[in-house]
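**Q** Model the structure of this input:
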Amino acid sequence: MGEYANAKGKRGRVRGRRSAIRTEKEPLVSTASSTTSQKVAVFDFGAQYGQLIARRVRDLHVYSEIVPCDITADEVREMAPAAIILSGGPASVNAEDAPRVDPAIYELGVPILGFCYGHQVTSVTLGGSVYHPEVGEYGPAELHVSGGALFKGTPADQTVWMSHFDAVKDVPSGFSVVASTDVCPVAAMECPERKIYTTQFHPEVKHTQFGNQMLKNFLFDICGLEPNWTMDNLVETLTADFREKVGSDRVILALSGGVDSSVVAALGARAVGKQMTCVFVNHGLLRKGEPEQVEDVFTKQFDVDFIHVHAEERYAKLLDGVTDPEQKRRIIGTQFWEEFFTVAQQLDGVKYLAQGTIYPDIIESGARKTGGKAATIKSHHNLIPFPEGVHFDLIEPLDHFFKDEVRALGTALGLPDHIVHRQPFPGPGLAIRIIGAVSPEKLEILKNADAIVREELDAYNQRLFEETGERNSEHSCWQYFAVLPDIKSVGVMGDERTYQRPIILRAVESSDAMTADWAKLPYDLLAKISSRIVAEVPGANRVCYDITPKPPATIEWE
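**A** Sure thing, here's the model as predicted:
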């Protein structure tokens, strides 16, 4: 069994969208697209972070697609991938309803790499066996390597990431064991003649010390692929896909002014121009000065129609007295669609609604699109079903992208840095950064405190950029904001007692929002933020710093 035991079941068969990514240090290179001969098919067995495998492949500039694990050999043959990777998964391979691989896929002659469940299903499919040992492995493990092409250039003893309680007992005929741990005798096996390589551990996670080297060995040495899938290729592909889907119809875009919807706006403007109308719903829950900034940017820099919907009063009434975070999200999401439907009735020929949904949204909402089903962590406003009577078809060109991929795409589309590197901001806005009921008084306190946090940490990140030349250096903050809890505490200002609200500072380091660590900010910076908030924000008398990583916490508080 794989590592994600809460991600069970399957739903539908939807092919993954093309994607690519570069790191901040790697320049984009312009090459002709070669997706036909350089395609990597990633079989999804339902692991909650299975998409990370495709992500790691893209990091190495090789084109990848997510496909359902029950794809047939004929479908794979038609797809013509240059390589196949089998993901982990939550099931036990010996369970009666466990997902299987079409055995004929192993006879296609396509190189195969399997992780965790992919390792186990390969064993049982090809005549080996899997058993349930008394002891499982969870977390870092010491791997002992005895050889094998997958481990070229890596040491004999290395740390890998394990998460399993089933294990391979007998390897199939023709396979040899090339690595083990003290708990797992068959931690890796290979059959070079058939070009099949599998591991019980997870090379795709960063906790595996030499996982990236193993992927390179597989893609470039074993499969003979070239690192020539780039953002330039992707822009052309996504533009063509957007244009082809829309045809002569019209599109409305759910524009928040954040990175994701801005990239969709730039893509839509490039693909269909005035056929797209950007609809900005102002729910009154945005950051200080943000509505004015959004309108200024998108009326001057994009060749699209722009509609500013002032819905502040309607949202205030709907949220009055609501304390449950999921109810807040549902209210905001439902009203979001109502606002769009009202606008759409006034426009002719609108068939499509475009949104900036990205892959972490899909995972956290449990709405997997690649054959698996993840556990619902929290609802996202742009994934809640349409209200009755709404008949838009969705266009979500970023729904298989992580945040840093979206930023790289924005740069390739020519968006300015102040948009591309803008702070992530949830669709429900400050409503989920105010714990408890939302009120005008709380909104005012939080907006003012949050403005100070962003001002100071924007300057901090800029200093690091000037010193290192890297936009996302080791100590820079990826996301930072203020939270207003539903409590008050005693304080002293001057010679008087105060009884006011604390502000919680949240600052994290991340690249994709799937995992995050709290930012190790300098003490003098924290002191300055605290002093400014207490001195400049009426109603706040205390500042606390959240030092919890994700997981176990989420980045947002609600």
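**Q** okay, CA-based contacts and neighbour counts for the rest of this
**A** OK.
**Q** show me the contacts for C69.
**A** F43, D44, F45, P99, R100, V101, G371 (Cα atoms under 8 Å, 6 or more residues apart in numbering).
**Q** And the fourth one, how close does it get to H308?
**A** Between P99 and H308 the distance, using Cα to Cα, to the nearest Å, works out to 48 Å.
**Q** Look at these two and report which has more neighbours.
**A** Using other Cα atoms under 10 Å as the criterion, P99 and H308 rank with P99 on top: 21 against 14.
**Q** Quick check: that one vs P68, distance?
**A** For P99 relative to P68 (Cα to Cα), the value is 10 Å.
**Q** if I look at the two, which residues touch both of them?
**A** F45.
**Q** Would you map the helices across the chain?
**A** Here the chain has its helices, by DSSP state H, at 51-59, 73-79, 117-125, 211-216, 231-246, 259-272, 290-300, 312-319, 325-345, 359-364, 403-412, 417-420, 440-468, 523-536.
**Q** I have a second one here; can you model it like the first so I can compare?
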Amino acid sequence: MCCNGFDAVLNALSTLDDKGPDKVLVVDFGGQYAHLIARRVRELNVYSLVANYSIVDEGFIDKIKPKAIILSGGPSSILCRKHPRIGDWILDLNIPVLGICYGHQLLAVMIGGRVETGRGEYGRTMIKIINKDPLFEGWSSEEYVWMSHRDYVAELPSNTKILAISENGYIAAFKISDKKIYGVQFHPEVYHTRKGMLLLKNFLFNIARVKPEWRMENIVDNIVENIRRKVKPYEKVLVAVSGGVDSTVTALLVKKAVGKRLVPVFVNHGLMREGEVEEVLENLRSLGINPIYIDASNRFLERLKGIRDCEEKRRIIGEEFARIFSDIVRRDKDIKWLAQGTTYPDVIESGSTPGSDRIKSHHNVAGLPDWLGLKVLEPLRELYKDEVRRLALHLGVPKDVAYRHPFPGPGLAVRIIGEVNEEKLRIVRRASRIVEDVLKKHNLYDRVWQAFAVVGDDKWVGVKGDKRQHGYIVIVRVVESVDGMTADWVRIPYEVLDEISKRITSEISEVVMVTYAITTKPPSTIEPC
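**A** Here you go, the predicted structure:
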């Protein structure tokens, strides 16, 4: 549950029984993973709320009455004069506290420790447990965790106990000796900290004594009821459907809530994958969603001519979608709402929560102009991809649609570095299809999170048919993830990579070089722009 305002938090709590389940408060300092922390807590059947640090004070805590508090990470530096903070009163609440990354550093400074800027640790990092503690019950003496920081805790006061250090000698975890207050520099909430869930279990159940009494069975009913409360009986809802699981689930939920007042629209922006338009229309119709189909390929490509900047491409695509929706609304005055398949990673990467940094604008979050004039419904805004997929299966969506690889709203435009043109579109479209086909042939497609090709302006000298050729470089990207917030590159067998490379260079005449991206997220993102 996302609650950045005090009234919103109280409203969320009002849906619970008077006695209610035990609650965990996640204090959001703008970190990418704040909601992921809350999501992991929910997976453990514990009710969790997220509140921005700016509204959390002693009165807030008294009303919420959490059994445990978790301080999130964030993009800010403790060393900045106006860094996000919370009052020292949190140290005397007699409520267990776990600080993660930025929260770890903030706790250290609160108790008189020192934070400095170091070399930085990103991605998979080894830590060594140097002192036993219930927090690390079940962990080996050395474990890999997921790091994403440059500042580090350099010194702690005597009333603390250092529990773990990283391979670079940084303090990776500590505890205030006489309190149930902990700091960990790594991210236990991300998939790639393999024993992260065990650490959260230890903190919640063994240290904070939280009871796992909350269930998610009624989430569909809650979402549908929330839509019905917002949308008046005479109002229609326009739903932008792309064929992906997010927009498909959104359309199905809105249909449950408003019935025939659903207005689904499928816009072909000319940036789809090979054969995707026909496949999307067939899948949607099989689910009882008959969208208005608009082929706007030419107008999108015309608007993108000469545009090289990633953020500008995203803005233009979002604006063009809005113009199309505006045309539809002018013809049907009863349309008052726009429903979108926005998920939480879209929100946080667009910098749309207080204190968070904009990594890249998602057209359905930061790219829609104010002049559109529609009220927005985002029923999946607080959910992650794997949660949406579970909802999809519950709603009767076929598994191959529910588990289709994520595809960005701006389509292939963000898989083309530099200007979008017909030649590069054709190259990236065909190369991506080859990547998918080869992975499916070797039964690897369903085992990875995302697999695609990227093309830019860089070229390489090649030899084809005994002749020199100055051709394009194609980058192949295959990653594993659970929710898209972190990702690791997949160790594809060499013979599979070889097959992909040979097919791309032989079937696409303009390509002479194929490379494989082997960088994790972070420091990279999954998509190139």
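**Q** Superposed, what's their TM-score?
**A** Scored against TM-score structural alignment, normalised by the length of the second structure, the superposed chains reach a TM-score of 0.84; 514 aligned residues with a Cα RMSD of 3.6 Å.
**Q** just to revisit the earlier point, reformat the helices of the first structure as TSV; add distance to I432 of the first structure and mean neighbour count.
**A** Shown next, in TSV, are these (distance: least, Cα to Cα, whole Å; neighbours: other Cα atoms under 10 Å):
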stretch	distance to I432 of the first structure	mean neighbour count
helix 51-59	27	23
helix 73-79	43	13
helix 117-125	37	26
helix 211-216	37	20
helix 231-246	32	17
helix 259-272	19	25
helix 290-300	17	14
helix 312-319	11	14
helix 325-345	6	18
helix 359-364	15	21
helix 403-412	20	22
helix 417-420	23	15
helix 440-468	11	17
helix 523-536	20	15
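**Q** a markdown table for those, including distance to I222 of the first structure?
**A** Below are the helices of the first structure laid out as a markdown table (distance: least, Cα to Cα, whole Å):
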| stretch | distance to I222 of the first structure |
| --- | --- |
| helix 51-59 | 14 |
| helix 73-79 | 19 |
| helix 117-125 | 18 |
| helix 211-216 | 9 |
| helix 231-246 | 25 |
| helix 259-272 | 36 |
| helix 290-300 | 48 |
| helix 312-319 | 57 |
| helix 325-345 | 48 |
| helix 359-364 | 30 |
| helix 403-412 | 27 |
| helix 417-420 | 36 |
| helix 440-468 | 36 |
| helix 523-536 | 49 |
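**Q** and of these, who's closest to A91 of the first structure?
**A** Closest approach to A91 of the first structure among the helices of the first structure is made by helix 117-125 (7.8 Å; Cα to Cα).
**Q** of all the helices of the first structure, which lies closest to V490 of the first structure?
**A** Of all the helices of the first structure, helix 523-536 comes closest under Cα to Cα, at 12.9 Å.
**Q** re the thing from before, so which of the contacts of C69 of the first structure persist in the second structure?
**A** Listed in the original numbering, those still in contact in the second structure are F43, D44, F45, P99, R100, V101 (both residues aligned by TM-score structural alignment, their matches' Cα atoms under 8 Å).
**Q** Make a markdown table out of the residues you listed and add distance to R17 of the first structure.
**A** Compiled in a markdown table, these are given as follows (distance: Cα to Cα, whole Å):
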| residue | distance to R17 of the first structure |
| --- | --- |
| F43 | 14 |
| D44 | 14 |
| F45 | 17 |
| P99 | 23 |
| R100 | 23 |
| V101 | 22 |
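**Q** Closest one to A459 of the first structure out of those, please.
**A** Closest approach between these and A459 of the first structure, by Cα to Cα: D44, at 41.6 Å.
**Q** residue in the second structure matching the closest one?
**A** Counting by TM-score structural alignment, D44 of the first structure lines up with D28 in the second structure.
**Q** go on, N212 of the first structure?
**A** For N212 of the first structure, the residue aligned by TM-score structural alignment is M197.
**Q** ok, now A269 of the first structure?
**A** Under TM-score structural alignment, A269 of the first structure pairs with K255 in the second structure.
**Q** and if you look at I66 of the first structure?
**A** Match for I66 of the first structure (TM-score structural alignment): V50.
**Q** Near its match, how many other residues are there?
**A** Residues near V50 of the second structure, counting by other Cα under 10 Å: 24.
**Q** Does it touch I37 like I think?
**A** No: using Cα atoms under 8 Å as the test, V50 of the second structure is too far from I37 to be in contact (9.1 Å).
**Q** shared neighbours of the two, anything?
**A** When contacts are counted by Cα under 8 Å, 6+ apart, V50 of the second structure and I37 have V26 as shared neighbours.
**Q** still on that earlier bit, with adjacent residues omitted, what lies nearest to the match of D44 of the first structure?
**A** In this structure, D28 of the second structure finds its nearest non-sequential neighbour in N52, 4.7 Å apart by Cα to Cα, 6 or more residues apart in numbering.
**Q** Would you agree the one you found is in contact with V27?
**A** Yes: with contacts defined as Cα under 8 Å, N52 of the second structure counts as touching V27 at a distance of 5.8 Å.
**Q** Those two: which has the busier surroundings?
**A** V27 (28 against 21).
**Q** ok now do that one, which residues does it touch?
**A** With Cα under 8 Å, 6+ apart, V27 of the second structure has these contacts: A34, V50, A51, N52, Y53, V56, I69, I70, L71, S72.
**Q** Please repeat the previous calculation with a cut-off of 6 Å.
**A** V50, A51, N52, Y53, L71, S72 (Cα atoms under 6 Å, 6 or more residues apart in numbering).
**Q** One more: Q293 of the first structure?
**A** Contacts of Q293 of the first structure (Cα under 6 Å, 6+ apart): none.
**Q** and the gap between it and I252 of the first structure?
**A** In terms of Cα to Cα, Q293 of the first structure sits 20 Å off from I252 of the first structure.
**Q** what lines up against R250 of the first structure once you look at the second structure?
**A** That one, R250 of the first structure, aligns with K236 by TM-score structural alignment.
**Q** picking that back up, the match of D44 of the first structure reaches S54, doesn't it?
**A** No: counting by Cα atoms under 6 Å, D28 of the second structure sits too far from S54 to count as a contact (8.9 Å).
**Q** which one of these two has more residues nearby?
**A** D28 (32 against 17).
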